[in-house]
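1. Have a look; sequence and predicted model below, questions after that.
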Amino acid sequence: MAKVGVVQMNSGPDPEINLRQLKKKLKGLQLQGAKLVVTPENCLVFGTRKDYELHAETLGQGPIQSELAQIARQLGIWLLIGSMPIRRTDGAMSTTALLFDDQGELQAHYDKLHMFDVEVADRHHSYRESDTFRPGNDVRVINTPYGNIGLSICYDVRFPQLYSALRAQGADIIVVPAAFTRVTGKAHWDILLRARAIETQCWIVAAAQWGEHDQGRETWGHSMIVDPWGQVVACQEQGTGVLTADVDLGLSEQIRTNMPLLQHARFQVQQCNTEE
């Protein structure tokens, strides 16, 4: 059993300001005994395409990633950065989750697969993530001391095929860093997270943005940890803050033994690339 921590933030376009806020929250979670901490999508840069281009770094290089590695090492935690802009070798950008171990080593990364290109009935109205980022191609399940962690980001949660693939590749915990809009979050966030937990029989750890941001964006918050039976065991509804829960993989084993969904499935999930 491991204590998992979640950070809920109200990030803006300036990574220095975001990092100062994040470090305080991470220190608090470390004092509470958290061994694995998940942060929201866009936790370091949440702005316009110009902001992402200004602060994008090459994978494994740059001052932001160096500071994150140092924080993880100093606090002795596994740190999942929900996403930050990463500059690819072809010049395109991806919105990428980064997983640092407790020694500050970058153990894995995941490029968001599904781009949020939708119309929403809010002040921002039109969202075109593909205008800024290029989607990834790979499914990632990472072996850690706290279980096999499947990686996803925000809009990915609407695509159960991805979560079936993560489960098929051995995921015990699936992380969902997000910046769900207030409109879509109010309608679907809780339902989607609980559904993904129930159908995969995995723990779901969802770290969210909350509040008003630049460009008229407003995010829903409601960061939560959901057990493999679909029960919400911890939730930060509004405001910035942190939450923790003890993640018991024994509960997953019990549920999967009593209701062996993977063995009963009549449809096979296509295997994708896995990083360990």
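-> The structure has been received and is ready for your questions. Numbers count the residues shown, from 1 in each chain.
2. going forward, measure contacts and count neighbours with C-alpha atoms only.
-> Fine.
3. what's in contact with the longest strand belonging to the chain?
-> Determined from DSSP state E, the single longest strand within the chain is strand 78-87. By Cα atoms under 8 Å, 6 or more residues apart in numbering, the residues outside strand 78-87 that reach it are 35-45, 52-53, 55-59, 72, 93-102, 153, 176-178, 207.
4. among these, which are in strands?
-> Using DSSP E, the contacts of strand 78-87 in strands are 36-38, 57-58, 93-100.
5. list the contacts for the residue sitting nearest the centre point of the chain?
-> The centre of the chain sits closest to residue 177, judged by Cα atoms, centre = their mean, with a distance of 2.4 Å. Contacts for residue 177 (Cα under 8 Å, 6+ apart) come out as 38-41, 82-83, 152-154, 205-208.
6. let's go with 7 Å and repeat that
-> 39, 40, 41, 82, 153, 154, 206, 207, 208 (Cα atoms under 7 Å, 6 or more residues apart in numbering).
7. Am I right that the third one is in contact with residue 180?
-> This means residue 41. No. Contact criterion Cα atoms under 7 Å: residue 41 and residue 180 do not qualify, at 9.1 Å.
8. Next, the closest residue in space to residue 194 that isn't next to it in sequence: secondary structure please.
-> Ranked by Cα to Cα, 6 or more residues apart in numbering and with sequence neighbours excluded, the top spatial neighbour of residue 194 is residue 230, at 4.8 Å. What DSSP: H, G, I helix; E, B strand; the rest coil gives for residue 230 is coil.
9. Residue 230 reaches residue 199, doesn't it?
-> No. The pair residue 230 / residue 199 is not scored as a contact, 8.8 Å apart, by Cα under 7 Å.
10. Closest one of the contacts of residue 177 to residue 224?
-> Ranked by distance to residue 224 (Cα to Cα), the contacts of residue 177 are led by residue 206 at 5.3 Å.
11. what inclination does the top helix by length along the chain have with respect to strand 78-87?
-> As assigned by DSSP state H, the longest helix anywhere in the chain is helix 15-31. When axes from the mean of the first three to the mean of the last three Cα atoms, to 10 degrees is applied, the directions of helix 15-31 and strand 78-87 differ by 160 degrees.
12. let's bring in a second model and compare:
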Amino acid sequence: MRIALAQTTTGIDPVESVDALARLIAEAAAGGAKMLFTPEMSGVLDRDRSRAAANIVTEDEDRVLRAVCFAAAEAGIWVHLGSLALREGERLVNRGFVIDAKGAVRASYDKIHLFDVDLPDGTRWRESASYSGGDRAVAADTPAGRLGLSICYDLRFPDLYRALTDAGARILSIPAAFTRPTGAAHWHILMRARAIEAGVFVVAAAQTGTHADGRETYGHSLVVDPWGEVLLDMGEEAGLGFCDLALERVEEVRGRLPAINHRRPIAAPEVVA
């Protein structure tokens, strides 16, 4: 099955994002893709909280979500809208959506693990200052098979992916806006590890380049097969990439190395002083 990945340099204006996403959706469908994957924060990427506040609204009010649903229906293609910043009461959520080929939202997922770190280059991020984390794992049935949903920093927490693959996910979607330092150090390694652990496909659509708010993101949108082989690496250029998934590859790899069948529940360890 053919899928497409959008690699974008999302800015601070949601109107520009609407136009770009509608164009990418049409191009993905014209290229034969049955499903398009977009990055984390596909609507607005702005670390200036006061400026961003005017463009972050509730799910019902979000123009990017409405436009993507309309464009998906018009093109007849499924879309995993990697995530949008949305308002819920006094707090924000980082929420991804699975949208079907009729433009209906089939599933949504709120990012569980929030990015609160101090990087070696002096950059400091405190996602929890504005955002509330989700509290549930989500998998959705799609034309590509059962899809496990996650977002960016979730990548570092394998227990989430164990829950998703235990629930039957054959593809893990990990949309992201990875920083350059962490991307260069860990992006490829962790993506391949998540694929290898359970013998699944990993699809990771990413932000790239220098953004209007001054941040820099790593790019390298990836598709990794169940053996850990990189099928697509989009480098650092914004654009659209295509990849053909042989979905039977999951059972083939698991038949050779059935690690997922050997999982066992692990109790808290006994600590011997």
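-> It's in. Quantities reported herein were computed from a predicted structural model and do not represent experimental measurements.
13. what's the TM between chain one and chain two?
-> Scored against TM-score structural alignment, normalised by the length of structure 2, the superposed chains reach a TM-score of 0.93; 266 aligned residues with a Cα RMSD of 1.6 Å.
14. who's in contact with the nearest residue to residue 88 of structure 2 once chain neighbours are set aside?
-> Spatially, and ignoring its direct neighbours in sequence, residue 88 of structure 2 is nearest to residue 58 (6.3 Å; Cα to Cα, 6+ apart). By Cα under 7 Å, 6+ apart, the contact set of residue 58 of structure 2 is 86, 87, 88.
15. Got a quick PyMOL command for the buried subset of the contacts of strand 78-87 of structure 1?
-> Filtering the contacts of strand 78-87 of structure 1 down to the buried ones (16 or more other Cα atoms under 10 Å) takes a single PyMOL command:
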select buried, resi 35+36+37+38+39+40+41+42+43+44+45+52+55+56+57+59+72+93+94+95+96+97+98+99+100+101+102+153+176+177+178+207
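16. residue boundaries of the strands in the stretch 101-250 of structure 2?
-> With DSSP state E, counting those that start in this stretch as the criterion, the stretch 101-250 of structure 2 has strands at 105-110, 116-118, 124-126, 139-142, 145-149, 171-173, 201-204, 208-210, 216-218, 222-224, 230-233, 239-244.
17. Now those in TSV, please, with extra columns for mean neighbour count.
-> What follows is those, written out as TSV (neighbours: other Cα atoms under 10 Å):
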stretch	mean neighbour count
strand 105-110	19
strand 116-118	12
strand 124-126	13
strand 139-142	18
strand 145-149	22
strand 171-173	26
strand 201-204	29
strand 208-210	21
strand 216-218	21
strand 222-224	28
strand 230-233	17
strand 239-244	17
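18. now for those strands, which one comes closest to residue 17 of structure 2?
-> Comparing these by Cα to Cα, strand 239-244 comes nearest, at 13.3 Å.
19. Over in structure 1, find the residue span that closest one aligns onto.
-> Mapped onto structure 1 using TM-score structural alignment, strand 239-244 of structure 2 spans residues 241-246.
20. That stretch vs structure 2, average distance?
-> Comparison of stretch 241-246 of structure 1 with structure 2 after fitting gives an average deviation of 1.1 Å (mean Cα distance after the TM-score superposition for structure 1).
21. now that stretch: how far from the chain's centre is it?
-> 15 Å (Cα atoms, centre = their mean, to the nearest Å).
22. and residue 185 of structure 1, how far is that from residue 21 of structure 1?
-> Going from residue 185 of structure 1 to residue 21 of structure 1 by Cα to Cα, to the nearest Å gives 24 Å.
23. hang on, the earlier thing: which one of the strands of the stretch 101-250 of structure 2 lies nearest to residue 133 of structure 2?
-> Of all those, strand 105-110 comes closest under Cα to Cα, at 6.6 Å.
24. now for the closest one, which elements pack on it?
-> Under the contact definition 3 or more Cα pairs under 7 Å, 6 or more residues apart in numbering; DSSP states H and E, strand 105-110 of structure 2 sits against strand 91-99.
25. Now with 8 Å, please.
-> Using 3 or more Cα pairs under 8 Å, 6 or more residues apart in numbering; DSSP states H and E, the elements in contact with strand 105-110 of structure 2 are strand 91-99, strand 139-142.
26. which residues sit in contact with residue 155 of structure 2?
-> 174, 190, 191, 194.
27. Just give me the closest of the residues you listed to residue 223 of structure 2.
-> Distances from residue 223 of structure 2 to those, taken as Cα to Cα, are shortest for residue 191 (8.8 Å).
28. Figure out how far stretch 30-45 of structure 2 is from the centre of its chain.
-> Centroid separation for stretch 30-45 of structure 2 versus its chain: 10 Å, with Cα atoms, centre = their mean.
29. That one spans what distance, first to last residue?
-> 28 Å.
30. Among residue 230 and residue 199 of structure 1, which residue is more densely surrounded?
-> residue 230 (21 against 17; other Cα atoms under 10 Å).
31. Could you find the counterpart of the more buried one in structure 2?
-> Looks like residue 230 of structure 1 aligns to residue 228 there (TM-score structural alignment).
32. tell me, how many neighbours does residue 254 of structure 1 end up with?
-> 13.
33. how close does it sit to residue 268 of structure 1?
-> 23 Å.
34. can you check residue 235 of structure 1 too?
-> 33 Å.
35. Then residue 31 of structure 1?
-> If you measure residue 31 of structure 1 against residue 268 of structure 1 using Cα to Cα, the figure is 43 Å.
36. now do residue 256 of structure 1
-> 18 Å.
37. Repeat that for residue 59 of structure 1.
-> 33 Å.
38. now swap in residue 172 of structure 1 and tell me
-> Counting by Cα to Cα, the gap from residue 172 of structure 1 to residue 268 of structure 1 is 19 Å.
39. residues in contact with stretch 26-39 of structure 2?
-> Residues external to stretch 26-39 of structure 2 that are found in contact with it (Cα under 8 Å, 6+ apart): 1-8, 25, 71, 75-83, 143-144, 175-177, 203-207, 240, 242.
40. picking up where we left off before, counting neighbours, go ahead and name the busier of residue 256 and residue 268 of structure 1.
-> residue 256 (18 against 10).
41. Pretty sure that one sits in a helix.
-> Yes. Looking at residue 256 of structure 1 with three-state DSSP, it is inside a helix.
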